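Asks: quick one: sequence and predicted model below, then my questions.
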Amino acid sequence: MYKVKVFVSLKESVIDPQGTATKSALQKLDFSEVEQVRVGKFIELTLNKTDKNIEEAVHEMCKSLLVNEEVEEYAFEVEEVQGK
């Protein structure tokens, strides 16, 4: 079995209103050192071994459903784990 951690974030060129609001809130809470916040999402998948290459399968999942490639980019880590 494999555990895959997918990290999705907005492309640098895309305005991040949630990040802007979070930055403002942190600064109001007296965290003045915060200069920029970008908010993304984290997706964890557990996969059984497949006939496909694991990385290829994850890329297909991201492109088909998990990521909007118009405005988001992604990276992922694959870890082999013992089955239950």
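Replies: Great, that's in hand.

Asks: going forward, measure contacts and count neighbours with C-alpha atoms only.
Replies: Fine.

Asks: in this protein, where's the longest helix?
Replies: helix 17-28 (DSSP state H).

Asks: give me the residues contacting it.
Replies: Residues from elsewhere that reach helix 17-28 (Cα atoms under 8 Å, 6 or more residues apart in numbering): 32-39.

Asks: mind listing what's buried along that helix?
Replies: The neighbour-count check on helix 17-28 (16 or more other Cα atoms under 10 Å) flags 20, 22-24, 26 as buried.

Asks: how about those in JSON lines, adding distance to Asp51?
Replies: Output for those, formatted as JSON lines (distance: Cα to Cα, whole Å):
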{"residue": "Thr20", "distance to Asp51": "43"}
{"residue": "Thr22", "distance to Asp51": "42"}
{"residue": "Lys23", "distance to Asp51": "44"}
{"residue": "Ser24", "distance to Asp51": "47"}
{"residue": "Leu26", "distance to Asp51": "46"}
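
Asks: included below, for side-by-side comparison, is a second structure:
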Amino acid sequence: MYLAKIYVTYKPSILDPQGEVIKSALKRMDYADIQQVAQGKYFEVKLNAKDVDTASSEVKSFTEALLINQNTETYRFDLSLVEDEVEA
């Protein structure tokens, strides 16, 4: 079983309004060294796949089809092999 950790953020050319609001609030709170804040989404997906290449291909496919807006967002993901959990 694989665990995919998927990180979604706006593309660099797209304004991140929530990130800008957070950055402004931090500056008002006297965190003067803040230069940029990027707000995004995070997903964890466990999947059964025969190998890491298959898992990677599946994650890329469903992320592009469902989890992101390809016009405004970009993503990256990490895959790790995890033990099957026994449900009680």
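Replies: It's in. These numbers were taken from a predicted model, which means no experiment stands behind them.

Asks: need the TM-score between these chains.
Replies: The TM-score (TM-score structural alignment, normalised by the length of structure 1) is 0.93; 84 aligned residues with a Cα RMSD of 1.5 Å.

Asks: returning to that earlier point: out of the buried residues of helix 17-28 of structure 1, what pair is the most spread apart?
Replies: Spatial extent of the buried residues of helix 17-28 of structure 1 (Cα to Cα) is set by the pair Thr20 and Leu26 at 10.0 Å.

Asks: circling back to that earlier point, what about the longest helix of structure 1, distance to the chain center?
Replies: Distance, stretch centre to chain centre, for helix 17-28 of structure 1: 20 Å (Cα atoms, centre = their mean, to the nearest Å).

Asks: pull the contacting residues for Val81 of structure 1.
Replies: Val81 of structure 1 touches 1-3, counting by Cα under 8 Å, 6+ apart.

Asks: list only buried entries from those.
Replies: 2-3.

Asks: filter the contacts of Val81 of structure 1 down to the ones in strands?
Replies: In this view, the contacts of Val81 of structure 1 that belong to strands under DSSP state E are 2-3.

Asks: Val58 of structure 1: neighbour count?
Replies: 21 (other Cα atoms under 10 Å).

Asks: any idea which helix or strand carries it?
Replies: Counting by DSSP states H and E, the element that carries Val58 of structure 1 is helix 54-61.

Asks: buried stuff in that helix?
Replies: Buried-residue list, helix 54-61 of structure 1, by 16+ other Cα under 10 Å: 54, 58-59.

Asks: by how much does whichever helix or strand comes after it deviate from structure 2 on average?
Replies: Later in the chain than helix 54-61 of structure 1, the nearest helix or strand by DSSP H and E is strand 72-80. Aligned to structure 2 and superposed, strand 72-80 of structure 1 gives a mean residue distance of 0.4 Å (mean Cα distance after the TM-score superposition for structure 1).

Asks: of the buried residues of helix 17-28 of structure 1, closest to Glu77 of structure 1?
Replies: Nearest member of the buried residues of helix 17-28 of structure 1 to Glu77 of structure 1, counting by Cα to Cα, is Thr22, at 26.7 Å.
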